[in-house]
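1. Give me the fold of what follows.
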Amino acid sequence: MKSSFFGQTDCMIKFINALVLATALLFSPPLPAASSCINEPHPSDTEIKTICLTFDDGPTDSTTPKILDILRKENIPATFFVIGRQISSRKEILQRTFDDGHAIGIHTYSHEYKQIYASTSALLGDIRRCQKSIREVLPEWNSDLYRFPGGEAGLSDTLISAVKNAGFRICSWNASIEDAVSPNASAEDLYNNAVRSAGEKNHVVLLLHDGVGYRETIRALPKIIEYFRSKGYTFQSL
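-> This is a model prediction of the structure:
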């Protein structure tokens, strides 16, 4: 009887351990998607507020250096998604972006939508060409950050899957100052767009541009930084 009792007890302990493990797995939070730059915060992190300033369409002579000046003054890291064909004549600007500690991601080589999205091979070819242009200036650069020109909304699953399968992390945004779609907007308009689109999000990825002609973006940036700081956000790169 004694042997039988201990045998039953051992089985019961194993059953309870298995039940506890199964329960833990059932209620554990899901792992974040490896292919996205925007992840929902873990429940324990809901009080931590972060913002990533992201700039598309540089480097340019007229805008990028002024953006970098502001970021350096404010001691803020950001992320720049660059256009490959603009790099060869602006190597020093790309080098400064990297040296200042900002993240650099791939945007496109040509920014010609019809060419880029003609096929999977055309898209991946454009990405690789941009990647090569960056590495010619920054041999030590190594990043999997990628942002679709125009964003991934409306693109086929085939194109999106091809980018993910090639090892790139697709970086969208969840707030925008709308400087690219509102060319006549004032700095105040752009600031208001940032505040409105960010809303009450704890984790903000804000879309801005450092292409040619974005004077109002430069003017709006200090006020945007001031606002998010006043709301307790921490600035970080992707």
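2. From here on, just use CA atoms for contacts and neighbour counts.
-> Noted.
3. just the strands in this protein please.
-> 50-58, 79-83, 103-108, 145-146, 169-170, 175-176, 203-209, 234-235 (DSSP state E).
4. and stretch 38-55, how far out from the chain's middle?
-> Chain-centre distance of stretch 38-55: 11 Å, with CA atoms, centre = their mean, to the nearest Å.
5. Can you give me the buried ones in that stretch?
-> 38, 49-55 (16 or more other CA atoms under 10 Å).
6. for these, which one is nearest Glu200?
-> Set against Glu200, the nearest of the buried residues of stretch 38-55 by CA to CA is Lys49 (9.8 Å).
7. So the closest one versus Gln115, what's the distance?
-> Note on Lys49: its distance to Gln115, by CA to CA, to the nearest Å, is 39 Å.
8. Also Asp100?
-> For Asp100, the distance to Gln115 - CA to CA - is 33 Å.
9. Settle it for me: which of the two has more neighbours?
-> It is Asp100, of Asp100 and Gln115, that has more neighbours when counted by other CA atoms under 10 Å, with 17 against 12.
10. which residue sits closest to the more buried one in space, ignoring its chain neighbours?
-> Arg72 (7.4 Å; CA to CA, 6 or more residues apart in numbering).
11. I'd assumed Asp99 was in contact with the one you found.
-> No. The criterion here is CA atoms under 8 Å, and Arg72 misses it with Asp99 at 11.1 Å.
12. Sequence B follows; please return its structure for comparison with A:
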Amino acid sequence: MAALNSSPEETTTGKKVLYLTFDDGPTIITNDLLDVLKQCNVKATFFVVGKEICGREDLLKRIYKEGHSIGLHTFSHNFKKIYKSDDIFVKEMLDDQKKVKEITGLNTNLIRFPGGSSKHLDSEMLEKLHKNNLKVYDWNASIEDGVNPHLSVDKLVNNSKKYKHRNDQIILLMHCNSNNTNTIKALPQIVNYYRSNGYAIKPITDKTPEYHYSFRK
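-> Purely as a prediction, here's the structure:
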């Protein structure tokens, strides 16, 4: 896995950093999730799916207006389609980018591979992404709510404490599908745990160093 390096700000403050990230939205639970983030006074990063935005433009606008960062998670989230070729994958991201910009005015370049980049990213693909000014962000911790959205709140919280590699900068994978209601319930405990352990909680920005898995062989 590629190293997750510190940004200048993080280096000078010496703080540990947690990035809360939510994949697959916006959905019918996004408003409730945003309410909890507001109550916790934290900003997160939403890797959104283009087709999910249609009819939920107001949710995307709320994410943006409340200061959360927005990333791209392809337009269709159809694994058979998006991973058919590198060019199709890039187009999916650019179509998603266009949709986000139409609604918010934001031209985001943050992307996350559905399922992670480990089986799909090589030097040629990375070059194509960089030519389109796209930056890749995987994760080094997960609450596993994508694998099993019905895990108990306690299990989700416990999973959030299990990180791989460096523990001073954690990118935590979570989801906001319609069945991720327990994720919302677990979020305050996750925030409190990391705050009590000295972590600053920040959204990913284009100044955040890329973080992606090692290239496929």
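13. rewinding a little: CSV please, covering the strands of the first structure and showing distance to Lys66 of the first structure.
-> As requested, those are exported to CSV (distance: least, CA to CA, whole Å):
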stretch, distance to Lys66 of the first structure
strand 50-58, 12
strand 79-83, 14
strand 103-108, 17
strand 145-146, 23
strand 169-170, 27
strand 175-176, 20
strand 203-209, 12
strand 234-235, 18
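14. Give the aligned equivalent of the residue nearest to Asp100 of the first structure in the second structure.
-> Counting by TM-score structural alignment, Arg72 of the first structure lines up with Lys38 in the second structure.
15. residues touching the residue nearest the centre of the first structure, list them.
-> Residue closest to the average C-alpha location in the first structure (CA atoms, centre = their mean): Cys171, at 4.1 Å. The neighbours of Cys171 of the first structure, taking CA atoms under 8 Å, 6 or more residues apart in numbering as the test, are 36-38, 145-148.
16. switch the cut-off to 10 Å
-> Going by CA atoms under 10 Å, 6 or more residues apart in numbering, Cys171 of the first structure touches 35-38, 54, 81, 105-107, 144-148, 151-152, 205, 238.
17. Filter those down to the buried ones, ChimeraX style.
-> The buried residues among these can be selected in ChimeraX (16+ other CA under 10 Å) with this line:
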select :35,37,38,54,81,105,106,107,144,145,146,147,148,205,238
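18. Surely Gln183 of the first structure and Gly211 touch.
-> Heads up, residue 183 of the first structure is Pro, not Gln. No. Pro183 of the first structure is not in contact with Gly211 according to CA atoms under 10 Å; the separation is 12.0 Å.
19. more neighbours, the two?
-> Gly211 (21 against 11).
20. Let me know the distance separating the more buried one from Arg129 of the first structure.
-> Gly211 of the first structure sits 19 Å away from Arg129 of the first structure, going by CA to CA.
21. likewise Glu188 of the first structure?
-> Using CA to CA, Glu188 of the first structure is found at 37 Å from Arg129 of the first structure.
22. between the two, who's got more neighbours?
-> Arg129 (18 against 15).
23. who's in contact with Asn107 of the second structure?
-> Residues near Asn107 of the second structure by CA under 10 Å, 6+ apart: 70-71, 97-101.
24. what's the longest helix belonging to the second structure aligned against in the first structure?
-> When the second structure is parsed with DSSP state H, its longest helix is helix 86-104. Under TM-score structural alignment, helix 86-104 of the second structure corresponds to residues 120-138 of the first structure.
25. Flag every buried residue along the matching stretch.
-> Under 16+ other CA under 10 Å, the buried positions of stretch 120-138 of the first structure are 120, 123-124, 126-131, 133-134, 137.
26. Please apply the same query to stretch 116-128 of the second structure.
-> In stretch 116-128 of the second structure, the ones that count as buried by 16+ other CA under 10 Å are 117-118, 120-121, 125-126.
27. Equivalent analysis for stretch 130-147 of the second structure, please.
-> The neighbour-count check on stretch 130-147 of the second structure (16+ other CA under 10 Å) flags 134-146 as buried.
28. ok, so of those residues, who is nearest Tyr194 of the second structure?
-> Ala141 (12.7 Å).
29. aligned partner of the closest one in the first structure?
-> By TM-score structural alignment, Ala141 of the second structure lines up with Ala175.
30. Check Asn132 of the second structure too.
-> Per TM-score structural alignment, Asn132 of the second structure is aligned with Ala166.
31. Roughly how far does the match of Ala141 of the second structure sit from Glu200 of the first structure?
-> If you measure Ala175 of the first structure against Glu200 of the first structure using CA to CA, the figure is 11 Å.
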